[in-house]
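>>> sequence and predicted structure, then a few things I'm wondering about:
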Amino acid sequence: MEKEMVTDGLKKNRIQVSNSKKSLFFYVNLSKRFLQEYNEVELSGLGMAISTVVSIAEILKNNGFAIEKKIKTLTIDMRDDPEARPLPKAKIEITLGKSAHFDELMAAEEDQKGSEEGDEQN
């Protein structure tokens, strides 16, 4: 049985993706760090952020960093205030695991960053 990393009721390896707050590649890089630390990352998004979640997952999979473990779609009720009528909102959760080549790809990426920084100093 897999153990979930939970602290204060929140999964440590969950990234809640927003459409407006951060760039796509911020989430891609954050996901790589979560994969490094936890071997698994759960991407979660509501409404318009769903396409961003899917894009992040596809970038990680297509570049060989991650494998898809689980996709869950659901509808949750959202309220702006407790008195308001609930509004149904679509939600997606995609769980990704480290690929077999993850560590090699991360090492190659670090080498590339190091050589680019060396080029800038010359």
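Ah, there it is. Residues are numbered from 1 along each chain as shown.
>>> C-alpha only now, for contacts and for neighbours.
Fine.
>>> does the closest residue to Ser18 other than its chain neighbours count as helix, strand or coil?
Distances taken as CA to CA, 6 or more residues apart in numbering place Ala49 nearest to Ser18, at 5.6 Å, with adjacent residues excluded. Assigned with DSSP: H, G, I helix; E, B strand; the rest coil, Ala49 falls in the helix class.
>>> below is structure B, check it against A:
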Amino acid sequence: MEMEMEREREREREKEREIEGGVKVVEATSEAAKAAAPAAEDAVVAPTKKNRIQVSTNKKPLYFYVNLAKRYMQQHNEIELSALGMAIGTVVTVAEILKNNGLATEKKILTSTVGTKDDTKGRLVRKARIEILLHKSENFNNLVPATKADQIKAVQPEIEA
């Protein structure tokens, strides 16, 4: 009797893990799973995409993400800013700063909800998620100074002359 009840509980847990409304439910219970889960509150940069910045509300100040996005745009033509829950406002602000300064153009905005399992209460918690894809503007290289090494190389011929 207890085995059947345990199997039924396991089936219910499996249903919670399935895709709900086209959005994959992420369940992170172990430390390794938490590290691998795409939660913006837990990570700054996702290891899977080299041009993705995951923004957190309480980890870093706003302009840390603005400057990080500028550095990423020097290496890539487009970057992806993503956030969960309360960090969505920060991501939108970072994107607007980059757009208003003429550094980036908005390419795509995706919104969804992600379910995560709350460790303390053991229930499924739904969080809003946003992903903003920004493309490097045409005059980005004129507006953003190059790296220190590039600046030194540019000045070297003037010094030698």
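Perfect, I can see it now. None of these values were measured; they are calculated from a predicted model.
>>> after superposition, what's the TM-score here?
Put the two chains on top of each other and the TM-score (TM-score structural alignment, normalised by the length of structure 1) is 0.78; 104 aligned residues with a CA RMSD of 2.4 Å.
>>> related to what we said a few turns ago, quick one: map the residue nearest to Ser18 of structure 1 onto structure 2.
Aligning on TM-score structural alignment places Ala49 of structure 1 opposite Ala87 in structure 2.
>>> counterpart of Lys22 of structure 1 over in structure 2?
Per TM-score structural alignment, Lys22 of structure 1 is aligned with Lys60.
>>> please report how far its match lies from Ala149 of structure 2.
Taking CA to CA, to the nearest Å as the measure, Lys60 of structure 2 falls 26 Å from Ala149 of structure 2.
>>> higher neighbour count, these two?
In terms of neighbours (other CA atoms under 10 Å), Lys60 is the more surrounded of Lys60 of structure 2 and Ala149; the figures are 11 against 8.
>>> and the gap between that one and Gln156 of structure 2?
Counting by CA to CA, the gap from Lys60 of structure 2 to Gln156 of structure 2 is 36 Å.
>>> which stretches of structure 1 form helices?
Remark: helices assigned in structure 1 by DSSP state H are 24-38, 50-62, 102-121.
>>> in CSV, list those helices along with distance to Ile94 of structure 1 and mean neighbour count.
As requested, the helices of structure 1 are exported to CSV (distance: least, CA to CA, whole Å; neighbours: other CA atoms under 10 Å):
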stretch, distance to Ile94 of structure 1, mean neighbour count
helix 24-38, 12, 17
helix 50-62, 7, 18
helix 102-121, 18, 12
